[in-house]
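>>> have a look at this prediction, sequence included:
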Amino acid sequence: MHIPPASWLQPPEQQDSSEQDSAVTLLSNDRRAPDRKDFFIRARELLFKNQDAFSTLTRKSTGDQVPLRLAYFRKFWEGLDNMAYYWDDSLDDYRPPEVEADDTSDGTATSPKQDSGAIGQETRTETKTDWIAKMSSGFGSPDESEPRKKAKTEAASDQTMADSARTNGFGGSIAAQTVAITPSRVLPSRVAPSRFPNPINMEPQEKPADMSNGSYRGYRIGNGAEMPDQYRVDCVRAFVEPVAWAFGVTLAQHRRPPVLMLEHVRFPVRMSSVAWRGSQDRMKARQGWMEGPVLGVQCRPDVNFGASGNIEAESNLDAVRELGGLLLLAQERSREGRTERLAGEGKWWTTKERWGGGPGGEVEDIATPSQTSGTEPASNAQEGPVHRNVDGSRVRRRPTPAQIWKVVKPGNPLWDPKVVYEAIGKDTGSEWDDVFMVSSLNHHVSLLKLHVHSAYLDYIMYGKLPDDQPLDPGWCNPQLQRTRWFDLFNVDDRTEAMRGLWGVISYLMRAKDGGQEDTVMGGS
């Protein structure tokens, strides 16, 4: 079993030390397999409370709390802190506007209208003054014991404050009493728009209450749809990296556009990052050579599921995006021992010269005579001075558009020349491959596993059935499994996700002569 048990979340000193004398296990890259101690020193950083970790990042003490030590997952906590300003609704506090007294009721109580108006105005003034004083005293963090990194304020002039106060219905005397510092966290509360469009024949509904004069106190500065997508990518990547580094695996993006080959069609696939095994040759490692891929990381910015009214169709579309990423990784892993076949390689339109190779034509007529004259002898170096750059090098002559048009060659390569493609973790002699990917939506992650046959990959890539029918009748039925969604803001969920990720990478990076154990995936 490669997934660490739940007891590994406890300090090793409190458990039996029977594992210390066990034999050292090597990985496929000849590195020592990480043990329980390596797992715990990383997992304990995920057991911290969110507010304590955020306070450590800002270097602000919270009472008697000792500053936490964030080493392996420090970038993860920084990314989670950025996401908290859009997704952490644990301390949301929407305060509606205070209901004002009715002027007509005050007017009927007393006979003089001017006196009643003055009394009503004075009452509203006192009410607004108390409300502003209450809000001013509550400015800052909702919980003073939990400081935030982005708690910033903006200065406002007296005139600006007076104009804003008059706009909200306050008098000039109230504007003079307001504080000149307005925290950016106190924002007007907004009414969330309807997720489903209203039909034409729907009966008119009541007008929603005006919340423009209300206020919001909490951590968020916007909703989840307003969060930059890079925040999610950085957070999930920083969550996977400490686990991958323990096994000698690094994360890097594709250096060539990731496209899924479906016969003659190339589909672009979203792939945020990929885990690669480093080369054991030091010279190749310095030159940027990588091996793999091991697994992929896909983060998607979709947040408005159900906006079209068909949640099932949108869910299926999102599953297709995940399946496309898994098939892309499977195709890259199946390139082991193969050479790339360029588009149009060996065809006549990539070998024969255009129009027989003769001079002239519409393209060459556009160029200047000096560029198109084929009979004019080439310029000799002795006839004139050679133009050189400031550093003394020769000026590089760029080909003309006519010369570029005359060149015929196959399509551009899609394989990375500095990647040794290998199905890392695949059983030797087996036609089935297990492909893993970390999928992320909103502030959740899930682990996916695709069990696919090599003949199926050749079929979708070249559009031809295998000449020799595979013995396994299920070769044309890939199997997809996934875990539940783990919330990164929840301590139990993120530690459970780390255990699963640790087990997946441990299974893929096992030695070739290791056992035939499989990784247990929850759900299907």
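Structure's in. What do you need?
>>> contacts and neighbour counts: CA atoms only from here.
OK.
>>> ok, and for stretch 104-115, which residues are buried?
Residues of stretch 104-115 classed as buried: 106, 107 (neighbour count, 16 or more other CA atoms under 10 Å).
>>> give me the distance between the two termini of it.
End-to-end distance for stretch 104-115: 13 Å, by CA to CA, to the nearest Å.
>>> gap between that stretch and the chain center?
Chain-centre distance of stretch 104-115: 62 Å, with CA atoms, centre = their mean, to the nearest Å.
>>> same deal with stretch 465-484?
Centre-to-centre, stretch 465-484 and its host chain are 30 Å apart (CA atoms, centre = their mean).
>>> what of stretch 33-46?
Centre-to-centre, stretch 33-46 and its host chain are 24 Å apart (CA atoms, centre = their mean).
>>> same question for stretch 278-295.
Averaged C-alpha coordinates place stretch 278-295 at 24 Å from its chain's average position (CA atoms, centre = their mean).
>>> now swap in stretch 66-83 and tell me
Its chain's C-alpha centre and that of stretch 66-83 lie 17 Å apart, by CA atoms, centre = their mean.
>>> that one: end-to-end distance?
Across stretch 66-83, first to last residue, CA to CA, it's 24 Å.
>>> just stretch 371-383 next, same as before
End-to-end distance for stretch 371-383: 18 Å, by CA to CA.
>>> cool, stretch 276-294 as well?
6 Å.
>>> so what touches that stretch?
Residues from elsewhere that reach stretch 276-294 (CA atoms under 8 Å, 6 or more residues apart in numbering): 29, 248-252, 274-275, 295, 329, 332-333, 418-425, 436, 505, 508.
>>> for that stretch, buried residues please.
276, 277, 278, 279, 289, 290, 291, 292, 293, 294.
>>> from those residues, which two are the most distant?
Using CA to CA, those reach their maximum pairwise distance at 289 and 294, which is 14.4 Å.
>>> find the nearest non-adjacent residue to residue 447, please.
Leaving aside its sequence neighbours, residue 447 sits nearest to residue 438 (CA to CA, 6 or more residues apart in numbering; 4.8 Å).
>>> okay, pairing it with this:
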Amino acid sequence: MFGGWAHVASLPEDLTGKERVPPPAPTQLDFPSYTPQHSPSPLTTASSRDLFHLLCSIKKPQDITPQYLQILSLSVIPNASFQDLLPHVTEPVHQGGEHVPPPDRLQQTVQELRISHSDAFREVVRLPPLPGHAKPRLSRTRKFWTGLQRMSQFWDCSMDRYYEVADTEDDSSSSSGSSDPDIEMSQSDQSPPDRLPSSSSPDGPQPAKTKQVYKGRRLNDGSAMPSNFRDEAVSALVECVVWAFNCQVRAPNLPPRLQVRNLLFPVRQSFIVGRLPRERELGRRAVLEGPVMGICCRMETIFRPDCMTANGEVGGSSGYGMKLSEVVDEWRGILDLAREVGVMLLLAQERAREGKGEVKPGEGKWWTATPRWGGGPGGLMESEILTAGRDVVDEDKIATPPPSENASADESVDGTTPKPSSTETLLPRAATHPPVRPKRKAIRDISDNNERGGVQHKKGSKPTQTEKWKTLRSGPGIWDAKMRYMRIGAPKSISQAASPSLPPSPAHAEDKAEEIEDQIFMVTSINHHVALTSMQVSEAHLAWLAGEERKDEEREQGLQLKRTRWFDLFDEADRVEFVQGLWDVMAWLMRE
């Protein structure tokens, strides 16, 4: 019964010892190198409108130009340290606080990350350890090693080994051919007559035919790797750190969209890091607090123009011969930077929703409150409701029609009912006296339902398509119902200003004119590398994106993005350094 399943499930095997056809050449590592340095500019209403029109005009990725980053007044600081990402604050970080775990948990995670690739990969694919090696224990980092083992099949070149072996395919094909002499004779007659004789004499040694084979971990090149392999490895590595701080990594429940005025611009956000609430009921509903930070993974592997030559000139059919410093076609690097900025601005908008209520599109407008379906009962729409296949009438509550006033005329003087005539006997009673059909409950309630903005239906019954169409309601919101928006890690002045229940701090009451900035963090990933980015977004920037007019709009404001260097996940020292730096950032966000 289950014999056929053995051919479907593949047994675990060690790819490093399997001889096979060489995979494609390894994908060359390439990283975006576009670093604009725009000076701060005023956040005016005109510039906000210009950004809105530019975003509306995008039809393809090549439409992203440096003009977008220039309007944002964006500057980039690459190769920053983890301490440079944190703002200069005087608030102490309590390492033994309620939300900060002890350093022992970090040491356990680092110890598992220092395991050799061969031992960890054999453990996740359930192979016995190598002779003389102990079985590793993977408790906190098993999901990361599973994702890294899948990535190694496309990126890990450390075990690549190419060599030549004797090619026996021709001999086997000739020996397995037909032995019929007639077929062999016909095949010899079809050989071309002008074939040149072999250069080697029949008496001399014949050169052995060889072919190239491969042993290693790779099955294909890095550009062919599915994007979910990178997503699993990066999210698992981040979760190794944030889980110790009572936080969780999950995918967005709604499509990530950046709001610029009344435009919802889609951005590429892979995961969200949120804090688990203390309330047990909210925890059962999978509600998170935050977002604390975001994760953005990209599958692109080329970030420079395809026409770039080795000497730094741009070739192609145009033939302009421009130098590398004059190239303006680095749209891949600009696009990648724009994606990072878009996700970080979205995180800033979500964190700024603390203490506020969602206003859905069209809420309170006349087109979501005033019925406008012709008025009055009856008509085509009403008949569709009655014939929708749903019984809206309670048969027990249908009242029988009252007796008519002339009922006594139909009775005889002695109180007996007279016999019907011959004509009445031939015709059914329904034809002579058709009964008065009671008016259905849906007909009686249509006018009342229209006044209340929709059709009311019985409890437990599904509304029809007509009822759904006639229901007046506002558009769907863009807030996640399973996210309690909070500015976790922000200065106390921001939280008090955002929450109406908390009184403003006296120390910051006089500094109202000074803009308060929120620190946004995001883990970004390219190829098999990760980095941590940080950006400070002020209230003026959020109001400028929403199109609100401010009195201090002439004040110069700029965005500054800081990014660490790229850490290689296949390098032991790099991934340990990244985890330790991320631990320090989380400790600062979860400070008392």
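Nice, I can see it. Quick caveat: nothing in here was measured; it's all calculated off a predicted structure.
>>> and the residue nearest to residue 447 of structure 1, how many neighbours does it have?
Residue 438 of structure 1 has 25 neighbouring residues, counting by other CA atoms under 10 Å.
>>> what residues are up against it?
Applying CA under 8 Å, 6+ apart to residue 438 of structure 1 gives the contacts 295, 296, 297, 298, 445, 446, 447, 448.
>>> ok, which stretches of the stretch 1-150 of structure 2 are strands?
For the stretch 1-150 of structure 2, the strands defined by DSSP state E, counting those that start in this stretch occupy 41-42, 74-77.
>>> relative to residue 212 of structure 2, which of those is closest?
strand 74-77 (45.9 Å).
>>> so the closest one corresponds to what in structure 1?
Counting by TM-score structural alignment, strand 74-77 of structure 2 lines up with no residues of structure 1.
>>> so what does that strand touch, helix or strand wise?
Applying 3 or more CA pairs under 8 Å, 6 or more residues apart in numbering; DSSP states H and E, we find strand 74-77 of structure 2 packed against strand 559-563.
>>> which part of structure 1 matches the strand it packs on?
The alignment of strand 559-563 of structure 2 onto structure 1 (TM-score structural alignment) covers residues 478-482.
>>> how about the matching stretch: buried residues?
Within stretch 478-482 of structure 1, the residues that count as buried by 16+ other CA under 10 Å are 480, 482.
>>> what's the answer for stretch 484-501 of structure 1, then?
In terms of neighbour count (16+ other CA under 10 Å), stretch 484-501 of structure 1 has its buried residues at 484-489, 493-501.
>>> just to revisit the earlier point, just give me the match in structure 2 for the residue nearest to residue 447 of structure 1.
So, by TM-score structural alignment, residue 438 of structure 1 is matched to residue 523.
>>> quick revisit: which of the contacts of stretch 276-294 of structure 1 fall within strands?
249, 250, 251, 252, 274, 275, 295, 419, 420, 421, 436 (DSSP state E).
>>> what about the fourth one, distance to residue 68 of structure 1?
Meaning residue 252 of structure 1. For residue 252 of structure 1, the distance to residue 68 of structure 1 (CA to CA) stands at 29 Å.
>>> now swap in the third one and tell me
Computed with CA to CA, the distance linking residue 251 of structure 1 and residue 68 of structure 1 is 26 Å.
>>> these two: who's more crowded?
When residue 251 of structure 1 and residue 68 are compared for neighbours, residue 251 comes out ahead with 23 against 15, by other CA under 10 Å.
>>> tell me the contacts of that one?
Residue 251 of structure 1 makes contact with 237, 241, 244, 273, 274, 275, 276, according to CA under 8 Å, 6+ apart.
>>> next, count neighbours for the residue lying closest to the fourth one once chain neighbours are set aside.
In this case it means residue 273 of structure 1. Once flanking residues are discounted, residue 273 of structure 1 sits nearest to residue 253: 4.6 Å by CA to CA, 6+ apart. Residue 253 of structure 1 has 15 neighbours, counted by other CA under 10 Å.
>>> show me what contacts the aligned partner of residue 253 of structure 1 in structure 2?
Matched by TM-score structural alignment, residue 253 of structure 1 corresponds to residue 251 in structure 2. The neighbourhood of residue 251 of structure 2, defined by CA under 8 Å, 6+ apart, consists of 270, 271, 272.
>>> want to throw these into CSV with neighbour count?
Listed next are those as CSV, based on neighbours: other CA atoms under 10 Å:
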residue, neighbour count
270, 19
271, 21
272, 22
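>>> looking at structure 1, which of those still make contact?
Retained in structure 1 by both residues aligned by TM-score structural alignment, their matches' CA atoms under 8 Å are the following of those: 270, 271, 272.
>>> and the top helix by length along structure 2, how far from the chain's centre?
Of all segments of type helix in structure 2, defined using DSSP state H, the longest is helix 331-351. Computed by CA atoms, centre = their mean, the chain-centroid distance of helix 331-351 of structure 2 equals 14 Å.
>>> tell me where the stretch 151-300 of structure 1 has helices.
Ranges of helices in the stretch 151-300 of structure 1, per DSSP state H, counting those that start in this stretch, are 158-167, 172-177, 229-245, 282-286.
>>> over to the stretch 401-524 of structure 1?
With DSSP H, counting those that start in this stretch as the criterion, the stretch 401-524 of structure 1 has helices spanning 401-406, 454-462, 491-508.
>>> so for residue 79 of structure 1, which of those sits nearest?
Ranking these by proximity to residue 79 of structure 1 (CA to CA) places helix 491-508 first, at 14.0 Å.
>>> and the residue nearest the centre of structure 1?
Taking CA atoms, centre = their mean, the centroid of structure 1 lies closest to residue 233, which sits 2.3 Å from it.
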